[in-house]
Every structure is written in structure tokens, then in C-alpha cells.
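S.K.: The sequence and its predicted three-dimensional model are supplied below.
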Amino acid sequence: MLPVTMALAAALVAGPIPAPTAPACTPGPLVPGAAYQTVACLADLTTAGTVASGHTDPADWAGLTSAATRNPTGVPGVQIDGYFPDTSTTNATHGWNHDSQFVLRLPDRWNGGLVVAGSPGVREQYANDVAISDWVLAQGYAFAATDKGNVGTGFYRDGKRPGDAIVEWNHRVTQLTRAARAAAARNYGRPPRRTYAAGLSNGGYLVRWQLENHPELYDGGVDWEGTLWHPDRPSLLTFLPPTLRAYPDHAAILAAGFAPGSEFLWEYHHQVYWDLTQRIYREELDPGYDGATEAGTPFCAPGTPACDADYDYELRPPSVRAAIARIALTGRIQRPMITLHGTLDTLLPITQDSDVYAEMVRSRHRDRIFRYYRVEDGNHVDGLYDTYPDRLRPILPCFRGAFTSLTGWVEDGTPPPASSTLPRPAVGDLANSCSLG
């Protein structure tokens, strides 16, 4: 889910980053359907170059990866920044004050592939730049990402019906994928040979949804701890309220689904993630719970009227299930997909999320095109590895291994290793290496 963290919140308060400046490129606008776009030729499309040129925003990806991550550099090409028509204005990046912003990067040395990502949490379009964009660009892929059509902790204000904001997330990824494929074809003179979806947290949810609903657009995808939504399955609306109500009761938090051994992460997640996440997503899907109050009362004591700690999904009216049904996953993936999830995920506990989704995939008889790797000691955000290098491991290197395995599966017919739990290595460079089997 990845709501706005303290670092990101501070950056948002500081204001928008300036509009990017770089030499304009010909032939000019390339993205069909965009309401506005600016095109630049860049000597380096990776964050090593785009931070200095203003073609990324470090606040978007703050905390998502380990500082020890080694990323490639020196990928020249074309970057297109812009936005599609939209009525909401929560994204202040570049001072545009317009949602449905996107970034498209087209490397000079193209391998014929395209990778499309939606942003994690409620972050903006550059949130995947360190975790995904840098690495796939160096492999020769074009890369496109979207802000999903609404950003920030007030994302639930977008739309008229419960669930509208999240429904838009799915639409915006579909929209960008179609537009990016066309733009790549215009730029290179031929359409992409392969298109892959990739993302983490809410971005992982979008991978799942796209491969279930739009197989015509993709050849496969990597789902990095995607969020699970289904009216009759666990979700943050079922495991976060009892956690907030009981905190810091050890037995009750374990009973809610959080993993034994994750206790050292609980205080941080209680302060930064659990309360905020519960309130803003509950407001999106069940705004009637707290009446005219918007997104509840932060850190309210159980027993306080309309306190989110007392929220009971099972007692809510059918309209709440109907809202979740609008964004629900089914497990009926129609293209090869690899899912990764950390066993110490302390925002979306693995037993309440990807373990359940994997069973949904199997129940739909799609396991032949599915692999699931449980990453021992992986957490929801790799940035915490820097604080706890003796207790956690980053998932990013496993993501890179999974992406390589996926492309071999799709393009060469080489199946990835069987689904399994990946043990934490006793030695080695955990921030930059991972074996899937």
C-alpha cells in the first residue's frame, strides 16, 4: 500500500519540483491522447542523470530501496513527461497541478521491449525510478509509469462513488500501456515485441489486475507484494483494525496475521503506516463509517465514536462489499506472472495477502503460468534493510531475478524455478543478489 511516508510528506509540503529542462527532441510529441507533453533528449535516462536535470523527483522513491543498491547508469535516450486529460489536480509535480501524469523513457539502444508500471502507494509517477526504471532501461527496455490518476493521502477525494479513485488506477495503467506502445512504435519505427507489467505494493495489485483483465496488452508481469482486494477475502480493512485496537498486545497482533519475528518492526509501522493506511483506504471504500468526518481521527482510542480501531468489516452494509467488488481480483491471470512477497512484510502480512492470492490463482487452475516466491525476512519497503541489516533482506534483487526469469519463460520457453520460500543467505551482498532456486 505504501502511504506517504514522513520523508515524502515533508517533500510534498516543500512544493513541486521545477519543470524539467533539457534539449527538445524531434519529431516532437509522441504520446497519443496526452493533453500535454514535453519531450527531451537526455544523456542519461537513469536517476544518475535525471536527478540533476529535473527529470525525476527523489521524494517519489524515498525509502523504497536500500542505500546499498547498485544501479546502472549511462543510458541515453528520449524522455517524455506529460499528462492525460483528467479533472483532478492532486499531483503538483512540475507545477502542473494536474493528475494522470506519466513518464515515458525511450532508450537509444532498444531491445524491442516495454515495461509499464503504476506507482506504489499514493506516490507519483517517478516512484519506480530506482526500483524498476534504472535497471530495465539498462537492459534495453523502454519504460513507462503513471501516477494512477490521483496521489497523496487525500486520494479518496477523487471520484463520486466509493472505489472510484482505485478504479481509475486500473484505467490509467491500461491507458498508458496503449499509449506507450503506440509512442514506442512511432519512435522506433516498429511496435514493441514484448510488453511487461511490473510494480510493487499498489503497483503489484495493478500487475495482477491488468493480467487478469487485459491480457491482450501484456506478455507477462512481475507482482512485487501486490495489495489484495476481494469482498470475501482478507484485506487491510480486516487485519488493520484489530491490530490498531489491540496495539501493543503481542498475541492479538499475531492473531491478526502479522508474522512472528516481525515484532521489532511494529512500533515503526504503528506510527507511520497502520493508522494512516486504515483511515484513508477505509474512507475510499466505506466513507459512511465516520459520517461527515473525513478519513477518521488519527490514533483514536478504541471506544471513541467512529474510531477506525473499532472498524468491523463483517458488520458493515453490503454497499462496502459492492465497492470492493469494483476493484476485486479473481486470480484468473491470463499471462505468465511471478509474485514476490516478504515473510516479514509488516504492512501487508504475507498470510493475509499473497498466500491468499496464490491460492486464488491455483483455484482458477492458472498455476501453470504462475510462480510465487516467498522471500524470507523480506519487508514491505527495502529501505528498512539499512536500519536492520542483520534481520531483514531487500526484495529488489529478487525482483530483478524474477524479471529475468519471466522474460526467459515468455521468450525462450524456459520455465522459472518452482514456487518456493527463498531462504535468507547467511553471507553475501543481500542488497544486490538473490537466487530464485
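M.R.: Yep, that arrived.

S.K.: Every contact and neighbour count from this point should use C-alpha atoms.
M.R.: OK.

S.K.: At which residues are the helices of the chain located?
M.R.: For the chain, helices defined by DSSP state H occupy the ranges 6-14, 47-53, 134-138, 164-188, 202-213, 236-246, 250-256, 266-269, 275-285, 318-325, 354-363, 396-412.

S.K.: Buried residues in the second one, which are they?
M.R.: Within helix 47-53, the residues scored as buried using 16 or more other C-alpha atoms under 10 Å are 47-50, 53.

S.K.: now the end-to-end length of stretch 287-297.
M.R.: 13 Å (C-alpha to C-alpha, to the nearest Å).

S.K.: Which positions in it come out as buried?
M.R.: 287-290, 294-297.

S.K.: For those, work out which two are farthest apart.
M.R.: Greatest spacing in those, by C-alpha to C-alpha: 288 and 297 (14.1 Å).

S.K.: circling back: for the buried residues of helix 47-53, which one is nearest residue 395?
M.R.: Looking across those and measuring by C-alpha to C-alpha, the closest to residue 395 is residue 47, at 19.7 Å.

S.K.: What is the burial count for residue 152?
M.R.: 18 (other C-alpha atoms under 10 Å).

S.K.: I figured it hits residue 123, correct?
M.R.: Yes: between residue 152 and residue 123 there is a contact at 6.4 Å, judged by C-alpha atoms under 8 Å.

S.K.: Count the residues that sit near the closest residue to residue 82 other than its chain neighbours.
M.R.: Once flanking residues are discounted, residue 82 sits nearest to residue 37: 3.9 Å by C-alpha to C-alpha, 6 or more residues apart in numbering. By the criterion of other C-alpha under 10 Å, residue 37 has 18 neighbours.

S.K.: any idea how far residue 37 is from residue 102?
M.R.: 9 Å.

S.K.: Now list whatever residues contact both of these two.
M.R.: 81-83 (C-alpha atoms under 8 Å, 6 or more residues apart in numbering).

S.K.: What subset of these is buried?
M.R.: So, by 16+ other C-alpha under 10 Å, the buried ones in the shared contacts of residue 37 and residue 102 are 81-83.

S.K.: Roughly how far does residue 348 sit from residue 110?
M.R.: 36 Å.

S.K.: Comparing those two, which shows the higher neighbour count?
M.R.: residue 348 (29 against 18).

S.K.: which one of the shared contacts of residue 37 and residue 102 is nearest residue 187?
M.R.: Out of the shared contacts of residue 37 and residue 102, the member with the shortest distance to residue 187 (by C-alpha to C-alpha) is residue 81, at 15.0 Å.

S.K.: surely the closest one meets residue 34?
M.R.: No: using C-alpha under 8 Å as the test, residue 81 is too far from residue 34 to be in contact (9.8 Å).

S.K.: Check it against this one:
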Amino acid sequence: MSANHDFRTVQDLTTKGIGVHSDAASLVLKCPRIEKKVPGKEWTGQIGQSQAVIRLPDKEIWNGKLIIAATPAVRNEFSMDLLLSDIVLQKGYAFAACDKGTPRLVLRNPKRQITEWKEHYYQLTLKAQEMLESVYGGKAMYTYIAGVSNGGYITRIMLERYPELFAGGVEWSGVFWHPDSRHLLTCLPVYVQEYPIYANWRGDHTDRERIMAYGKLLEAGLHPDSEPYWHQYFKTYWVYSLWLYGRNLDSDWEPFQKEWHNDWLRDPSPLLYPFQARADILQQHIEKFANTGHLTKPLLSVAGNWDCLITYIHHAKAYEHLVKQAGFAENHRLYEIPRGNHVDGLLKTNQGSQQTVHPYFEAAVNHLEKWVEKDTLPPESGSYETIESFAPIGCSLFTG
């Protein structure tokens, strides 16, 4: 890697200075509070096949730390700007993120694989560390990683595979990829098939059929109290995610070979995926990038128990179980957030009884700092009803 970097000098690295990308805005209910400008340098460019952004506060502001932001879904390198960048920049952190090399519809090409993600984040981390030495004249005292959804998976897999690069991590509703457990390609098909029956869109299903469909939805991980939000997730995530990840992980199944069509949101029957009959194919692919639970560095997990996409039982709890099986429970905490869903941004139009998870994510970053830097143990795993019961004492949150 070259030591010459084409930085852009910026008067304010927060979104108040550089603007808000739509990929970032759609993920939050409210923007974090910005109390001050953060002048510094920004680099944007390509690292391998990924697009990346690296932000370095001025030397007198830098706190000696670096945080790597793991982006969710198939969103771009700016998608963590409101979830994380605005918060940590004001604390003096250097910040780096990339698009995992597969933004938007790249994964519809089966030649591009989820296995790339960790390699892109490995290269990003090395590049960011190189830039720190170039600008500040020294390495970061602590390098952390934090991510959301499939960025939560990245956080887990990077700590598992490259623990030497990181002091610890925080993940929010990380996707659990494991060939021997429930995962997206075994849960989404149930949601897509059974929800239209339960909702009785055509009006031709019996009460018994609807009750049976409801039971299957709960068995696939959905919380019964999250039912008012199922329709929103069907239209926004369930069908599209099944097609995109299914196309990538089982490209030989003929319906997945077709291009996306909005008609599937009205009639998803062409995408009724027989995941049980295709289990061997899915296992073969997922084994290549599966989580192991081998955590030698601290990891704090937060997850809403009303999550309608990455369900609490089949993702957060399943990963906690894997970590325990691997013998590393002392390095992991799981925090259940009552009434928390997957995407805080969807609360803008349909909040109901849901609570935002964003403050818990920020508070978990603070707990991680204290755990790593001051050997102060974080709260025990468990359910935390309010942010006041979870945030560190005396801690003022930018998301509060």
C-alpha cells in the first residue's frame, strides 16, 4: 500500500459539515446530537473491489483510537455515518468504513460472494492503520469494530478470524450465518409463504389455515407482539432479501435466476423456496463464511426482541449459544432490548410501541471502552427495559 494518500481537508467531518447520505438517513429515527465541529481529513476511494471512506480528525483532536464501522445489508460506505461516525468523531476517534464490495445489487451475480466481505474489511483495517501512521506518526492505541445487521456479522467474523487487529467490538442485530442453524434462507421462505395466508389477502383462507400460518411464523422466530409491523417488513425486506441472498447462495434454483420484479410484493408465490430440499446446497455455501463463536476479544451484542428480519431467537441467541459451545462466553455479552425492531428508520412512519435501539448501541460502545481500557466489566447479559438501566452511569449519549 502506498504511503501517499489523496486526502481532502474538511472543516467539519460530521454530517453537519459533509451532509447526510440517504443510505444513512434511512437507518435512524433521529440523528445523533452534534455539539461541535470536527475538523480533519477525509479519504474516499477504492480498496480492492470495495468503496471506502476514512476520516481522521486533526491531530490535536485525535484520541489515539480507531473504529472500523461494518456496514449493514448491501448499503454503501456512508451508511454508518449517523449510526456511528457522528458519535465517535466527536469523541476524537478516527473512523473507517467500506461497502463490503457488494453494494446494491452486486450479490445478484453468483460469482461475487459473501466470503469477500471479511477480506474487504481486512484490507480496510490495514489501510486505515497505514493512514493513521502517515498522518499522526503513530499507530492507534486501540482499534475497535462495530456494525449493524450484516455489519454485525462482519464484526463477529473479524473478531473470530483476525483478533490481532482489534481490541474488541460491538454488534447490533448481527446476522447469524451457520450451516447447522436457522438462518435467513430458512426463515425468510417461511415469512414469504405464510404471511399472505395469515393476513388473508385474497380472503379465501379459513381460520384454521390462518392459525396454522401464524404458528409457523412464530416458529420461524417472529415475536407475537411484533405482528403490527410484519406487513411493513414483508414489503420492505422479506421478499427482496429472499430473492437477493437466495440468488447468491442457490443460483441453480430456477426462480432465483429471474430478475427482481415488484409483482412479487403482491404475489410472492413464484419465490416459494423449498429450503429443506435445498439444504445441502445452502450448507455447502454457508460453510465458507460461517461464524465459529471463537471469540478471544470482547464482543458486546445488542438486539431488539421484536426484530422482524434478524429475529432475536435465531440470530442473537443462536450466536450466544455458539460462543458458549466454543468456550468463550466470558468474552461475550448479549443485551436483549424489549420492543426493539431491526431498522430504527422504519419507526418514522410506524413507531407504535417500538423503542429505538440506537441509544443502546452507542451505550454498548461506551461499555466496551471501559471494559478494554479500564478493565471495568460491562453489565451482565440480559434484558434491559430502558436505556437508563443500561447506559454507563454519568454517561451523556449523543443519541439521548
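M.R.: Noted; the coordinates are in hand. Quick caveat: nothing in here was measured; it's all calculated off a predicted structure.

S.K.: Which of the buried ones among the shared contacts of residue 37 and residue 102 of structure 1 sits closest to residue 431 of structure 1?
M.R.: residue 81 (30.3 Å).

S.K.: ok, the closest one - contacts?
M.R.: Contacts of residue 81 of structure 1 (C-alpha under 8 Å, 6+ apart): 37-39, 101-104.

S.K.: Can I get those residues in TSV including distance to residue 256 of structure 1?
M.R.: What follows is these, written out as TSV (distance: C-alpha to C-alpha, whole Å):
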residue	distance to residue 256 of structure 1
37	46
38	47
39	48
101	37
102	37
103	38
104	40
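
S.K.: ranges for the strands of the stretch 201-350 of structure 2?
M.R.: Ranges of strands in the stretch 201-350 of structure 2, per DSSP state E, counting those that start in this stretch, are 299-304, 332-337.

S.K.: what's the matching range in structure 1 for the last one?
M.R.: Which is strand 332-337 of structure 2. Mapped onto structure 1 using TM-score structural alignment, strand 332-337 of structure 2 spans residues 370-375.

S.K.: do stretch 96-103 of structure 2 as well
M.R.: Going by TM-score structural alignment: stretch 96-103 of structure 2 matches residues 144-151.

S.K.: gap between that stretch and the chain center?
M.R.: 10 Å (C-alpha atoms, centre = their mean, to the nearest Å).

S.K.: Check stretch 83-99 of structure 2 too.
M.R.: That offset, for stretch 83-99 of structure 2, works out to 15 Å (C-alpha atoms, centre = their mean).

S.K.: Go ahead and confirm residue 136 of structure 1 touches residue 143.
M.R.: Yes: when contacts are counted by C-alpha under 8 Å, residue 136 of structure 1 is listed as touching residue 143 (7.4 Å).

S.K.: intersection of neighbour lists for these two?
M.R.: residue 115.

S.K.: With neighbour numbers in mind, choose between these two.
M.R.: residue 143 (26 against 21).

S.K.: hey, where'd the strands end up in the stretch 1-150 of structure 2?
M.R.: Under DSSP E, counting those that start in this stretch, the stretch 1-150 of structure 2 gives strands at 8-10, 40-47, 50-57, 65-70, 94-98, 142-148.

S.K.: so the last one aligns onto which residues of structure 1?
M.R.: Right, the one you point to is strand 142-148 of structure 2. Counting by TM-score structural alignment, strand 142-148 of structure 2 corresponds to residues 194-200.

S.K.: same deal with the shortest one?
M.R.: Under TM-score structural alignment, strand 8-10 of structure 2 corresponds to residues 40-42 of structure 1.

S.K.: Report the mean deviation for that stretch after fitting onto structure 2.
M.R.: For stretch 40-42 of structure 1, the mean deviation from structure 2 after alignment is 0.8 Å (mean C-alpha distance after the TM-score superposition for structure 1).

S.K.: I'd like the helices of structure 1 laid out as TSV, including distance to residue 312 of structure 1.
M.R.: Formatted as TSV, the helices of structure 1 follow (distance: least, C-alpha to C-alpha, whole Å):
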stretch	distance to residue 312 of structure 1
helix 6-14	28
helix 47-53	43
helix 134-138	42
helix 164-188	21
helix 202-213	23
helix 236-246	7
helix 250-256	13
helix 266-269	21
helix 275-285	11
helix 318-325	11
helix 354-363	20
helix 396-412	35
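
S.K.: Point out the most buried one among those helices.
M.R.: helix 202-213 (a mean of 26; mean count of other C-alpha atoms under 10 Å).

S.K.: and it, how far from structure 2 on average?
M.R.: Mean deviation for helix 202-213 of structure 1: 0.4 Å (mean C-alpha distance after the TM-score superposition for structure 1).

S.K.: What are the neighbouring residues in contact with the residue mapped onto residue 245 of structure 2 from structure 1?
M.R.: Matched by TM-score structural alignment, residue 245 of structure 2 corresponds to residue 281 in structure 1. When contacts are counted by C-alpha under 8 Å, 6+ apart, residue 281 of structure 1 touches 156, 237.

S.K.: quick one: residue 281 of structure 1 and residue 60 of structure 1, what's the gap?
M.R.: 20 Å.

S.K.: Could you do residue 210 of structure 1 as well?
M.R.: 23 Å.

S.K.: so who does residue 213 of structure 2 touch?
M.R.: The contact partners of residue 213 of structure 2, by C-alpha under 8 Å, 6+ apart, come to 194-195, 197-198.

S.K.: Which of those sits closest to residue 222 of structure 2?
M.R.: residue 195 (11.1 Å).

S.K.: what residue of structure 1 matches up with that closest one?
M.R.: So residue 195 of structure 2 corresponds to residue 247, using TM-score structural alignment.

S.K.: residues in contact with the closest residue to its match other than its chain neighbours?
M.R.: Closest residue in space to residue 247 of structure 1, ignoring its immediate chain neighbours: residue 253 at 7.0 Å, by C-alpha to C-alpha, 6+ apart. Residues near residue 253 of structure 1 by C-alpha under 8 Å, 6+ apart: 242-243, 246-247.
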